[in-house]
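> fold the following for me, if possible:
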Amino acid sequence: MRRFLPDGFTLSLVATVVLASMLPCRGSAAGVFEVVTDVAIGLLFFLHGAKLSREAVVAGMTNWRLHLTVLASTFLLFPLLGIVLKPVLSPLVSPDLYLGILFLCTLPSTVQSSIAFTSIARGNVPAAIVSASASSLLGIFITPLLVGVVIAGTGQGGLSLHAVGAIVVQLFVPFVAGQIAQRWIGGWVRKHATLLTFVDRGSILLVVYTAFSAAVLQGLWHQLPMPVLAGLVVVNAALLTCALLITRYGARALGFTKEDEITIVFCGSKKSLAAGVPMAKVLFAGHPLGLIVLPIMLFHQIQLMACAVLARRYALRRDGVPAAIVAGGVRR
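Have a look, this model is predicted:
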């Protein structure tokens, strides 16, 4: 049962939401937290730029069919699922929550977990590194554009030039600065990966705390009864299930090898909490941010649990364990 339990970071997210519910930051303290959060987000993308090796990207670009398939799943399949399934799934949640679902559908793939699950499942790890990294980088540009298209279709406003400029200044400029500085500090950053993890998770927790503090002060928990929260879990699970099935059988229909299929499944079905929370802070300044980021937080945990089970089954089958035994959950 251990694989179904929340990881430490998820527990930290829950604790942060509880803290914001009991002790929300307000007044001058909220202003200080906003500044600290902005600095942490800029540092996060600077370190990501310093860590991402240009040589690894160039070396992995030869498998262009796989990379295009992953990008199509991330930036085309998910938004289409969010729009097509809206008549069926939107009655389960509130309009603001479904706006968060649509935003979730526009996000890039994760980097760390996509690579980790691909490795566990015996997939094409070099291709996963390139696909996940490319998705994360391109998402800085593609996600705001998709948000503009998707939100315009909901009648809740569009994407302003100010929001695009804020994304460029707060996310892309630090990333480019990190790429430039990679020549001098890239090796040090990769060697001290725990620093990046600390900044990564710390910046997310800061955004979640400030977002939920503002939401609690606006009466978040009065707007979010348990049936709506349960409906949100169902909507997230439905989206992930569709993505996993389509990427799996789509990769087979396109004639990819088993290693490439694994990479497509785990890179093409993920959504990045690390990129989504900072982007939401910039793109949805006039919206209830707590309700926007809540779907991303739930999807994060659901995708980790589901992909942990799926990666293990892939690995056992790659090791020659019969499908019936894998389905029965026998450990090796």
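
> alpha carbons only for contacts and neighbour counts from here, please
Noted.

> next secondary structure after the host helix or strand of Gln303?
With elements taken from DSSP states H and E, the one containing Gln303 is helix 289-318. Downstream of helix 289-318, the next assigned helix or strand under DSSP H and E is helix 323-328.

> show me what that following helix is packed up against.
Of the remaining helices and strands, those touching helix 323-328 by 3 or more Cα pairs under 8 Å, 6 or more residues apart in numbering; DSSP states H and E are helix 289-318.

> list the buried residues of the helix it packs on.
The neighbour-count criterion (16 or more other Cα atoms under 10 Å) identifies 289-308, 310-317 as the buried residues of helix 289-318.

> stretch 55-63 now?
Within stretch 55-63, the residues that count as buried by 16+ other Cα under 10 Å are 57, 60-61.

> cool, and stretch 10-27?
Buried residues in stretch 10-27 (16+ other Cα under 10 Å): 13, 16-17, 20-21, 24-25.

> how about stretch 104-124?
Neighbour-count burial for stretch 104-124, counted by 16+ other Cα under 10 Å, picks out 104-111, 113-124.

> and stretch 209-217, by the same measure?
Applying a neighbour-count criterion of 16+ other Cα under 10 Å, one finds 209-216 buried in stretch 209-217.

> now swap in stretch 138-145 and tell me
Neighbour-count burial for stretch 138-145 flags 139-140, 142-144 (criterion: 16+ other Cα under 10 Å).

> and the buried residues of stretch 209-217, which of them are in helices?
When the buried residues of stretch 209-217 are checked against helices (DSSP state H), the matches are 209-216.

> redo those as CSV? Include distance to Ile151.
Rendered in CSV, the data for those read as follows (distance: Cα to Cα, whole Å):
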residue, distance to Ile151
Tyr209, 25
Thr210, 23
Ala211, 20
Phe212, 22
Ser213, 24
Ala214, 22
Ala215, 21
Val216, 24
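
> for Ile325, grab the count of nearby residues.
Using other Cα atoms under 10 Å, Ile325 has 13 other residues around it.

> can you tell me how far it is from Leu316?
As defined by Cα to Cα, to the nearest Å, Ile325 lies at a distance of 9 Å from Leu316.

> Val265 now?
Relative to Leu316, and taking Cα to Cα, Val265 is found at 16 Å.

> spatially central residue in the protein, please.
For the chain, the residue nearest the mean C-alpha position is Ser272 (1.3 Å; Cα atoms, centre = their mean).

> identify the residue spatially nearest to it, adjacent ones excluded.
Counting by Cα to Cα, 6 or more residues apart in numbering, Thr110 is the residue found nearest to Ser272 once chain neighbours are left out, at 4.4 Å.

> the one you found and Ala230, how far apart?
Applying Cα to Cα, the value for Thr110 to Ala230 is 25 Å.

> try Ala56
If you measure Ala56 against Ala230 using Cα to Cα, the figure is 42 Å.

> one more to line up against the first:
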Amino acid sequence: MPLRIVKRLVRDWFLVGMVTAVVLAALFPDFGRTGGTLHADVVANVGIFLVFLLYGLGLPLANLKAGFMKWRLHLVVQSFTFGVFPLLWLLLDSLLGRWLPSGLSLGFLYLCAVPSTISSSVAMTGLARGNVAAAIFNASLSSLLGVVLTPLIVSLLAKTTGQSLSLGDAILKLAGLLLLPLVIGQVLRPVLGGWFSRYRKYTNLFDRVFILVLVYASFCDSVKSGLFTDYGGSLVAMTFGGAALLLALVLTLSTTVTRWLGFVKEDEIAAVFCGSKKTLASGVPMARLIFGAHPLLGLIVLPLMFYHQLQLIVCSVLAERYASREVQPAS
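The predicted model follows:
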């Protein structure tokens, strides 16, 4: 039994790492806070640039052409990512927002505004025997649209939480530290693409370790502002419950809409997985750029952290169910 637990922890090291980052932030907040020894602002900017440069190197635009013509599928996915999610936040916040801390409400808004995730959306679609080409196209398109749409959505809707956001500054920051390295990576891809493919597992490791550093730094600022002293276990319960409710609603709605539109099963799978996923890999760096040294930054990214884990668990089960279906022979 202990060996099985150790193997499970090794396999889920990223989840363990996120929990460890939060614990370290609670114990040593001065090291990672803004202005602290870690110099989190400088580390964040350099790391974000490198992460998205690697994304650019690994983004095979040639593979996207196969899924380009599925315009109804693309419209459904992007509408869910940047339309249905914010509308659900407006509805749920009007019903339940009065019982949430303002920082947590802003965190759920941010969760609803971030793009879809590339890696797990494509992986789950492939496992479920769905339209992988369309999944690659939509997940990649979502990341590019998020540079403008994510800060725009937060700027438009955050007023209801009493927060404010400089839209122009946010878009410029995102373009400089996300879009620019993506373009540079694409330009360098013909030269460095082969190297990137050989060392992909190491670049993926850098990506995840850097996210853990950002999570630690974000929670350091929140700890110094009283995150754990002002809120108890109810904060975890509210965050988990809200993330689970949101995921259940989106999965139900996306499945219903795709079947109502008459999508073939492969397109339905791509739409459900791409339209319900939210990216932690891009979401945490984007939050750092959009909200800066916000004292409740750790609270703002908390719903995204919970949602990320829930979507992986639930969508893994869904993918296995989809994969076990009988495929009708072509007529």
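
> which residue in the first structure lines up with Cys274 of the second structure?
Across the two structures, Cys274 of the second structure finds its equivalent in Cys267 of the first structure, going by TM-score structural alignment.

> okay, the angle between the helix or strand containing that match and helix 289-318?
Assigned by DSSP H and E, Cys267 of the first structure falls within helix 258-268. Relative orientation of helix 258-268 of the first structure versus helix 289-318 (axes from the mean of the first three to the mean of the last three Cα atoms, to 10 degrees): 170 degrees.

> quick one on the thing from earlier: mean shift between the helix holding Gln303 of the first structure and the second structure?
For helix 289-318 of the first structure, the mean distance to aligned residues of the second structure following superposition is 1.1 Å (mean Cα distance after the TM-score superposition for the first structure).

> show me what that helix is packed up against.
The criterion is 3+ Cα pairs under 8 Å, 6+ apart, and the helices and strands that helix 289-318 of the first structure contacts are helix 95-105, helix 112-120, helix 193-217, helix 226-253, helix 273-283, helix 323-328.

> between those, which one is closest to Ile167 of the first structure.
Minimum separation from Ile167 of the first structure across those (Cα to Cα) falls at helix 273-283, 6.7 Å.

> residue in the first structure paired with Ile300 of the second structure?
In the first structure, Ile300 of the second structure lines up with Ile292, judged by TM-score structural alignment.

> any idea how far the closest residue to its match other than its chain neighbours is from Pro6 of the first structure?
Sequence neighbours aside, Gly100 is the residue nearest to Ile292 of the first structure in space, at 4.0 Å (criterion: Cα to Cα, 6+ apart). When Cα to Cα is the yardstick, Gly100 of the first structure and Pro6 of the first structure sit 22 Å from each other.

> and whichever strand or helix holds Val150 of the first structure, which stretch of the second structure?
Under the assignment given by DSSP H and E, the secondary-structure element containing Val150 of the first structure is helix 125-154. Aligned by TM-score structural alignment, helix 125-154 of the first structure corresponds to residues 132-161 of the second structure.

> and Gly219 of the first structure, what's its match in the second structure?
Match for Gly219 of the first structure (TM-score structural alignment): Gly226.

> spit out the contact partners of that match.
Contacts here follow Cα atoms under 8 Å, 6 or more residues apart in numbering; on that basis Gly226 of the second structure touches nothing.

> out of the buried residues of stretch 55-63 of the first structure, which one sits closest to Pro174 of the first structure?
Closest approach between the buried residues of stretch 55-63 of the first structure and Pro174 of the first structure, by Cα to Cα: Val57, at 19.0 Å.

> correct me if wrong: that closest one contacts Ala132.
No: between Val57 of the first structure and Ala132 there is no contact, the gap being 10.4 Å when judged by Cα atoms under 8 Å.

> so who does Lys163 of the first structure touch?
No, residue 163 of the first structure isn't Lys; it's Ala. Residues touching Ala163 of the first structure, when contacts are defined by Cα under 8 Å, 6+ apart, comprise 282-283.

> so it is in which element?
For Ala163 of the first structure, the host element (DSSP H and E) is helix 161-167.

> what separation is there between Ala132 of the first structure and Pro227 of the first structure?
As for Ala132 of the first structure, its distance to Pro227 of the first structure is 35 Å (criterion: Cα to Cα).

> more neighbours: which of those two?
In this view Ala132 of the first structure and Pro227 are compared by other Cα under 10 Å, and Ala132 has more residues nearby, 29 against 11.

> so what's the more buried one closest to, chain neighbours aside?
For Ala132 of the first structure, the closest residue by Cα to Cα, 6+ apart turns out to be Val111, at 5.0 Å.

> which one in the first structure is aligned with Tyr199 of the second structure?
Using TM-score structural alignment as the criterion, the counterpart of Tyr199 of the second structure in the first structure is His192.

> thinking the match of Ile300 of the second structure is in contact with Ser94, fair?
No: with contact taken as Cα under 8 Å, Ile292 of the first structure and Ser94 are classed as non-touching, separated by 10.9 Å.

> before we move on, back to that, contacting residues for the match of Ile300 of the second structure?
If you count contacts by Cα under 8 Å, 6+ apart, Ile292 of the first structure has them with 96-97, 99-101, 103, 280.

> again, but for Leu24 of the second structure
Taking Cα under 8 Å, 6+ apart as the contact definition, Leu24 of the second structure lies against Tyr216.

> what lines up with Val14 of the first structure in the second structure?
Using TM-score structural alignment as the criterion, Val14 of the first structure maps onto Val19 of the second structure.

> compared with the first structure, how much does the strand or helix carrying that match deviate?
Secondary structure assigned from DSSP H and E places Val19 of the second structure in helix 13-27. Between helix 13-27 of the second structure and the aligned residues of the first structure, the post-superposition mean distance stands at 1.0 Å (mean Cα distance after the TM-score superposition for the first structure).

> Provide the aligned range in the second structure for stretch 55-68 of the first structure.
Per TM-score structural alignment, the counterpart of stretch 55-68 of the first structure in the second structure is residues 62-75.

> sorry, back to before: tell me the spacing between the match of Gly219 of the first structure and Pro29 of the second structure.
The span separating Gly226 of the second structure from Pro29 of the second structure equals 11 Å under the rule Cα to Cα.

> cool, and Arg4 of the second structure?
Computed as Cα to Cα, the Arg4 of the second structure to Pro29 of the second structure distance reads 33 Å.
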